[in-house]
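# The amino acid sequence is not available; the structure is as follows:
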């Protein structure tokens, strides 16, 4: 394994979501709370993503998007992460529509995906991937879809309870979230008046849930995965860099059905963390 910064072939520990964050084994990312992972030191500045098929997209018409993931101008071998090589998360501009897709690898090292955008307007496409032997990174692309169908009206009102498929999903500590510090997100799931347990949540794409958060101001993605917790069937830890309003989607599986619950969070201003990366977080 080639190491670009160490003279002793020691691994460099970086955040899978924020590769610019580096530290030591056992450290946590101060931005999202994830464990730092060993890499060969490659950075996202060496990578680029070539998107084809986004030039003439119309609302409500299926389109094939093609992605080439490159490093230093050459095709980038990818590792499987949470059962897929690429997780593509798509959002419309006012964050009322969300899709979690998985482009398929073709023989020519191009990844393709079929998608139908329901409204005209601007969309954000986040490719979440991990080069072999390198740090994971997220690439953001912005596209425009032609059409006159308006999306649902954006609501910035606090929403900590979501009803989906006969389930009531709640963020129990949603009023306590603050920026600049690592913290837990406590999620309960209720069915027929009874709270589900951790054992009732089935694995989905290598985790018991996938959580996507996007700030309404910066439109940047936080993609996190829960960890085991004796009190909540879905529990995750993260770090909000900035206060403000965030849209949040939680994908989880029960009885063979994948559910998507959506929320709107109001994250308060918090104290500066001082850069410490150890806040007692559990493993992701």
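Happy to help now that I have it. Everything numeric in this text was worked out from a predicted model, so none of it was measured. Residues are numbered from 1 along each chain as shown.

# switch to C-alpha atoms for all contacts and neighbour counts from now on
OK.

# Tell me the spacing between residue 168 and residue 174.
In this view, residue 168 and residue 174 are 15 Å apart by Cα to Cα, to the nearest Å.

# out of those two, which sits in the busier spot?
With neighbours defined as other Cα atoms under 10 Å, residue 168 and residue 174 compare such that residue 174 has more, 21 against 18.

# In contact with residue 50, which residues?
With contacts defined as Cα atoms under 8 Å, 6 or more residues apart in numbering, residue 50 is in contact with 67, 68, 69, 70.

# separation between the residue nearest to the spatial centre of the chain and residue 167?
For the chain, the residue nearest the mean C-alpha position is residue 223 (2.0 Å; Cα atoms, centre = their mean). Residue 223 sits at a distance of 23 Å from residue 167 (criterion: Cα to Cα).

# Same question for residue 28.
Residue 28 is 33 Å from residue 167, by Cα to Cα.

# do residue 160 as well
14 Å.

# Repeat that for residue 229.
20 Å.

# Which of the two has more residues huddled nearby?
Between residue 229 and residue 167, counted using other Cα under 10 Å, the more crowded position is residue 167 (17 against 13).

# isn't that one right up against residue 189?
Yes: contact criterion Cα atoms under 8 Å: residue 167 and residue 189 qualify, at 6.6 Å.

# so where do the strands sit in the stretch 1-150 of the chain?
Using DSSP state E, counting those that start in this stretch, the strands assigned to the stretch 1-150 of the chain run over residues 12-14, 22-23, 37-39, 47-52, 57-58, 63-71, 74-75, 86-92, 98-101, 104-105, 111-115, 121-129, 137-146.

# which helices and strands does the third one pack with?
Going back to what we said before, that points to strand 37-39. Strand 37-39 sits against strand 12-14, with contacts defined as 3 or more Cα pairs under 8 Å, 6 or more residues apart in numbering; DSSP states H and E.

# another one to put next to it:
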């Protein structure tokens, strides 16, 4: 008889699964260099990342320490890998997709991880825990967190945004054609710092990659994480197959000159058969 997966909704207290806001756990194994969140029933053998202190109140503009711990309810021996630079990366976004962070929680005693964050405004935040266990090379869990305090400013509608400029940094997405579903899309990015073009050799490793490209679809908050490529013309290149049309928010994080940069963009993806 096939073993039935337990979810947070049908778990009982004896299962030691915390009840509360952590009721949406979604896992998808990494395929090549892309880690895509896929809503559905988790694999029975998949380890899950839990927010251990989820009952604490988190308020805006106050430092909040979040503690995470991996657990496999069907295989207690399946623990997270020993701490390494790329073992656990955490993406945090506001539900309206206007705020973003990519961090690596630190390893603490007892097999847990912790990170301290300051949230800018009240509302729901989505946490994508990208990690691996001893028996699973890569897993992504989706968790939710509510932050209390002042409401965010009213956000404007999301229009396509292919250029980013802040301080000494200018970035531009170069496209040969419109972004479409069911076809391989190339996201080529130019970077200028103080007006000088950067090459791939000007970037240094950041959280296990030369650059991270995070995409979240506005309608359903589906998640994709790319590790960039590069060539002689573009220091950052992403290749992606969009399964659904819509508005996608995209963030690129990289490091150069011992300084970490995060740039935000908005992509409009059309149906492949649209005229």
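Alright, I've got the coordinates. Here the structure is a predicted model, which means the values were calculated and not measured.

# sorry, back to before: shared neighbours, residue 167 and residue 189 of the first structure?
In contact with both residue 167 of the first structure and residue 189: no residue, using Cα under 8 Å, 6+ apart.

# quick one on the thing from earlier: let me have the contacts of residue 50 of the first structure in CSV, extended by neighbour count.
Below are these laid out as CSV (neighbours: other Cα atoms under 10 Å):
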residue, neighbour count
67, 19
68, 19
69, 23
70, 17
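
# hmm, back to that, the residue nearest to the centre of the first structure maps to what in the second structure?
By TM-score structural alignment, residue 223 of the first structure lines up with residue 225 in the second structure.

# Check residue 210 of the first structure too.
Per TM-score structural alignment, residue 210 of the first structure is aligned with residue 212.

# What is the one helix or strand that match maps to packed up against?
Here residue 212 of the second structure sits within strand 211-217, counting by DSSP states H and E. If you count contacts as 3+ Cα pairs under 8 Å, 6+ apart, strand 211-217 of the second structure packs onto strand 223-227, strand 246-256.

# Put together CSV for those strands, with distance to residue 238 of the second structure on each row.
Listed next are those as CSV, based on distance: least, Cα to Cα, whole Å:
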stretch, distance to residue 238 of the second structure
strand 223-227, 7
strand 246-256, 10
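
# Residue 158 of the second structure is nearest to which of these?
Proximity to residue 158 of the second structure (Cα to Cα) singles out strand 246-256 among these, at 7.7 Å.

# quick one: the closest one aligns where in the first structure?
Strand 246-256 of the second structure maps onto residues 244-254 of the first structure, going by TM-score structural alignment.

# The matching stretch vs the second structure, average offset?
Comparison of stretch 244-254 of the first structure with the second structure after fitting gives an average deviation of 0.8 Å (mean Cα distance after the TM-score superposition for the first structure).

# Can you list the neighbours in contact with that stretch?
95, 98, 156, 200-204, 208-217, 258-269.

# Just give me how far that stretch sits from the chain centre.
What separates the centre of stretch 244-254 of the first structure from the centre of its chain is 10 Å, taken as Cα atoms, centre = their mean, to the nearest Å.

# same check, this time on stretch 195-207 of the first structure
18 Å.

# what about it, how long is it end to end?
By Cα to Cα, one end of stretch 195-207 of the first structure lies 20 Å from the other end.

# How about stretch 225-238 of the first structure?
9 Å.

# ok now it, how far from the chain's centre?
With Cα atoms, centre = their mean, you get 16 Å for stretch 225-238 of the first structure.

# With stretch 265-275 of the second structure instead?
22 Å.

# And stretch 62-78 of the first structure, by the same measure?
Counting by Cα atoms, centre = their mean, stretch 62-78 of the first structure comes out at 19 Å from the chain centroid.

# Next: stretch 60-79 of the first structure.
18 Å.

# what sits up against that stretch?
Taking Cα under 8 Å, 6+ apart as the rule, stretch 60-79 of the first structure contacts 46-54, 57, 85, 109-119, 129-132.

# and what of stretch 210-217 of the first structure?
Contacts for stretch 210-217 of the first structure (Cα under 8 Å, 6+ apart): 94-95, 204, 220-226, 244-252.

# same check, this time on stretch 92-102 of the first structure
With Cα under 8 Å, 6+ apart, stretch 92-102 of the first structure has contacts from 84-91, 113, 121-124, 151-154, 214, 216, 247, 249.

# and that stretch, which stretch of the second structure?
So stretch 92-102 of the first structure is aligned with residues 94-104, judged by TM-score structural alignment.

# what's the neighbour count on the alignment partner in the first structure of residue 119 of the second structure?
Mapped onto the first structure by TM-score structural alignment, residue 119 of the second structure lines up with residue 117. Other residues near residue 117 of the first structure come to 23 when the count uses other Cα under 10 Å.

# Also residue 118 of the second structure?
Count around residue 118 of the second structure with other Cα under 10 Å applied: 13.

# if I look at it, how far off is residue 92 of the second structure?
Counting by Cα to Cα - residue 118 of the second structure and residue 92 of the second structure are separated by 11 Å.

# go on, residue 216 of the second structure?
11 Å.

# list the contacts for the residue in the second structure that residue 268 of the first structure lines up against?
The equivalent of residue 268 of the first structure in the second structure is residue 270 (alignment by TM-score structural alignment). Applying Cα under 8 Å, 6+ apart to residue 270 of the second structure gives the contacts 178, 179, 180, 181, 245, 246.

# distance of the closest residue to residue 213 of the first structure other than its chain neighbours from residue 215 of the first structure?
Once flanking residues are discounted, residue 213 of the first structure sits nearest to residue 248: 4.4 Å by Cα to Cα, 6 or more residues apart in numbering. Residue 248 of the first structure is 9 Å from residue 215 of the first structure, where distance means Cα to Cα.
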